[in-house]
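Provide a 3D model corresponding to the input given below.
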Amino acid sequence: MKIQIEKVSSVDYPRLQQIWESAVLATHDFLQEDDFTEIQKQLIPAYFPQVTLYKAVFTKGREISGFLGVLENRIEMLFIDDPFRGQGIGKALLRFGIDQLRINELDVNEQNGQALAFYQHQGFEVIKRSELDGSGKPYPTLTLKLRASC
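Predicted coordinates:
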């Protein structure tokens, strides 16, 4: 199946919320339940309008399978619906961000080993570590930067 990357409109937000939930439940087992709920109900809906969002859709069926949120040169969010993981969608969104949007930096939770390995495999390297996440919660965060050769 062919993947297309398109800009998101606000009508897509409910589907993006579902994708976020599916992805986080599959990969963020370190999150406390209260923190998950706060992020899900308050933070994610507030973040959507603050970033430029792109969706990955399959040309057949037009189902949104993942999304990318960027701000300036940074990826602020990249989530893949759990049933679609491992099918090249994350790589397609990341390559789109690098090639078309010139992103070269992102943050990732240190405990999310799958995401860290994915980004490192795609040419990113750790440049900084913080004990707290962007909301001040005790989830160590790594800042990654794209190597110049990628």
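
going forward, measure contacts between C-alpha atoms and count neighbours the same way
OK.

where is the longest helix in the protein?
Longest helix in the chain, counting residues (DSSP state H): helix 13-27.

part of a strand, is residue 38?
No: Residue 38: not assigned to a strand; according to DSSP: H, G, I helix; E, B strand; the rest coil it is helix.

how close does it sit to residue 51?
Distance, residue 38 to residue 51, using Cα to Cα, to the nearest Å: 19 Å.

tell me which of those two has more neighbours.
When residue 38 and residue 51 are compared for neighbours, residue 51 comes out ahead with 17 against 11, by other Cα atoms under 10 Å.

so the more buried one touches residue 74, yeah?
No: the pair residue 51 and residue 74 does not pass the contact test of Cα atoms under 8 Å, sitting 9.9 Å apart.

near residue 11, how many other residues are there?
Applying other Cα under 10 Å, we find 8 residues neighbouring residue 11.

for it, which three-state class applies?
Under three-state DSSP, the three-state class of residue 11 is helix.

and the helices in this structure?
Here the chain has its helices, by DSSP H, at 13-27, 33-38, 44-47, 89-101, 113-121.

I'd like the structure of this one too, to check against the first:
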Amino acid sequence: MNIRLMEERDQDSMIELWLRGSEQAHHFIPMEYWSSKQSEMRNVYLPMSESYVLEIDGHIRGFISIVGSYLAALFIDPEYQSQGYGRKLLDHIKSRQERLELKVYKANEQAVQFYSRHGFKVQQEMLDPDTRQPEYLMEWTKSK
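Down below sits the predicted model:
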């Protein structure tokens, strides 16, 4: 297992992983929504973020993206979930940050529980203007 900074050649694998992960984790949102966002992922979101990939045997099995202190994405290949890889990516970012915030859909209970276990606290509940789904704003602050 290796965690490294994303390279441009990683984008196709990351977008494929993001799409599969979004379909699995966000089953309450039509798949067409996620499919329609692939271009934005490639041309806007990935280029503006600092992203790290998790490689296993030369294949990307997860990634994490931040923009400043905002945790924009954390995706693990569904076949590799619940094996500690999400925690490893999160710890990699936490070691470089004093504070992180993120938004997570309320209906994505597995993710809400994951972030709660790793020290994130719900700060606010709101509605995602794109999907009209309730989401939480969560925050983590490094202990002094």
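
quick one: map residue 79 of the first structure onto the second structure.
Per TM-score structural alignment, the equivalent position to residue 79 of the first structure in the second structure is residue 75.

correction: residue 129 of the first structure
Aligned counterpart of residue 129 of the first structure in the second structure: residue 125 (TM-score structural alignment).

so what's that match closest to, chain neighbours aside?
In this structure, residue 125 of the second structure finds its nearest non-sequential neighbour in residue 136, 4.6 Å apart by Cα to Cα, 6 or more residues apart in numbering.

so what's that neighbour up against?
For residue 136 of the second structure, the contacting residues are 103, 104, 105, 106, 122, 123, 124, 125, 126, by Cα atoms under 8 Å, 6 or more residues apart in numbering.

and if you look at residue 21 of the second structure?
So residue 21 of the second structure contacts 75, 76, 77, 78 (Cα under 8 Å, 6+ apart).

out of those residues, which is nearest to residue 142 of the second structure?
Nearest to residue 142 of the second structure, judged by Cα to Cα, of the contacts of residue 21 of the second structure is residue 75 at 22.2 Å.

ok, now which ones touch the closest one?
By Cα under 8 Å, 6+ apart, the contact set of residue 75 of the second structure is 17, 18, 21, 62, 63, 64, 86.

state the distance from it to residue 139 of the second structure.
18 Å.

before we move on, what about residue 90 of the second structure?
Applying Cα to Cα, the value for residue 90 of the second structure to residue 139 of the second structure is 13 Å.

between those two, who's got more neighbours?
Taking neighbours as other Cα under 10 Å, residue 90 of the second structure and residue 139 compare with residue 139 leading, 21 against 18.

need the counterpart of the more buried one in the first structure.
Here residue 139 of the second structure is matched to residue 145 in the first structure, going by TM-score structural alignment.

ok, now residue 114 of the second structure?
Match for residue 114 of the second structure (TM-score structural alignment): residue 118.

count the residues that sit near that match.
13.

cool, and residue 3 of the first structure?
By the measure other Cα under 10 Å, the count of residues near residue 3 of the first structure is 19.

is it true that it touches residue 62?
No: in this structure, residue 3 of the first structure is not within contact of residue 62 by Cα under 8 Å, at 9.3 Å.

OK, contacts around the residue lying closest to residue 77 of the first structure once chain neighbours are set aside?
Of all residues not flanking residue 77 of the first structure in the chain, residue 69 sits nearest, at 4.8 Å (Cα to Cα, 6+ apart). By Cα under 8 Å, 6+ apart, residue 69 of the first structure lies in contact with 48, 51, 52, 53, 54, 75, 76, 77, 78.
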